[in-house]
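Peer 1: build me a model from this:
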Amino acid sequence: MPIDRFVLILVIVLAAAGATVWLAAIVATSITVPLGWLALIPAVLAALIGWRVISDRLRNREDDHYDRME
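Peer 2: As a prediction, the model looks like this:
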């Protein structure tokens, strides 16, 4: 396995672990602190932005220009 692919996998795994811990902390805070549910707003916004970016990248035909070249 090339080192760049290994580093990419490692970065993705660390980012996913960090996002999981961050989301768990926000949910725990929203349960224990009065009006803590307001802390869920940044998490929902981040999820919405991520969803929109990924769906746009998958549906954009102009972005696939170099896939048809030989």
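Peer 1: going forward, measure contacts between C-alpha atoms and count neighbours the same way
Peer 2: Fine.
Peer 1: would you map the helices across the chain?
Peer 2: Taking DSSP state H, the helices of the chain run over residues 3-32, 40-59.
Peer 1: second input sequence below; structure requested for side-by-side comparison:
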Amino acid sequence: MRLDTIALVIIVIFGVLWLAIWITGLLTAIPFGIFGLGFIAIALGLLIMVIYQRLTNAEDDYYDKNIDQ
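Peer 2: Here you go, the predicted structure:
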């Protein structure tokens, strides 16, 4: 495995742990924590949409593979 892949996996693991701790903290602040969960859901939805659009865009793939930087 390449070093950048290992670093990315570690960052993702810490990000998921941070998000789980954040959600747990919001739930302890009920009823006000529910509003925070809404913002988290919106942010995650936007992130998923951006990643999905990037992965399914053939034009971006073409420029990544064929155009020199």
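Peer 1: got a TM-score for the two of them?
Peer 2: Here the superposed chains carry a TM-score of 0.67, computed using TM-score structural alignment, normalised by the length of the second structure; 66 aligned residues with a CA RMSD of 2.3 Å.
Peer 1: wait, which of the helices of the first structure is closest to residue 69 of the first structure?
Peer 2: Closest of the helices of the first structure to residue 69 of the first structure is helix 40-59, at 18.2 Å (criterion: CA to CA).
Peer 1: could you list the buried residues of that closest one?
Peer 2: Using 16 or more other CA atoms under 10 Å as the test for burial, helix 40-59 of the first structure gives residue 43.
Peer 1: which other helices and strands does that helix contact?
Peer 2: Applying 3 or more CA pairs under 8 Å, 6 or more residues apart in numbering; DSSP states H and E, we find helix 40-59 of the first structure packed against helix 3-32.
Peer 1: pull the distance from the helix it packs on to the chain's centre.
Peer 2: Chain-centre distance of helix 3-32 of the first structure: 9 Å, with CA atoms, centre = their mean, to the nearest Å.
Peer 1: ditto for stretch 43-54 of the second structure
Peer 2: Centroid separation between stretch 43-54 of the second structure and its chain, computed with CA atoms, centre = their mean, is 8 Å.
Peer 1: ok, the spatially most central residue of the second structure - contacts?
Peer 2: Centre of the second structure computed as the mean C-alpha position; nearest residue by CA atoms, centre = their mean is residue 47, 5.5 Å away. With contact set as CA atoms under 8 Å, 6 or more residues apart in numbering, residue 47 of the second structure has no partners.
Peer 1: alignment lookup: it to the first structure.
Peer 2: Under the alignment (TM-score structural alignment), residue 47 of the second structure pairs with residue 50 of the first structure.
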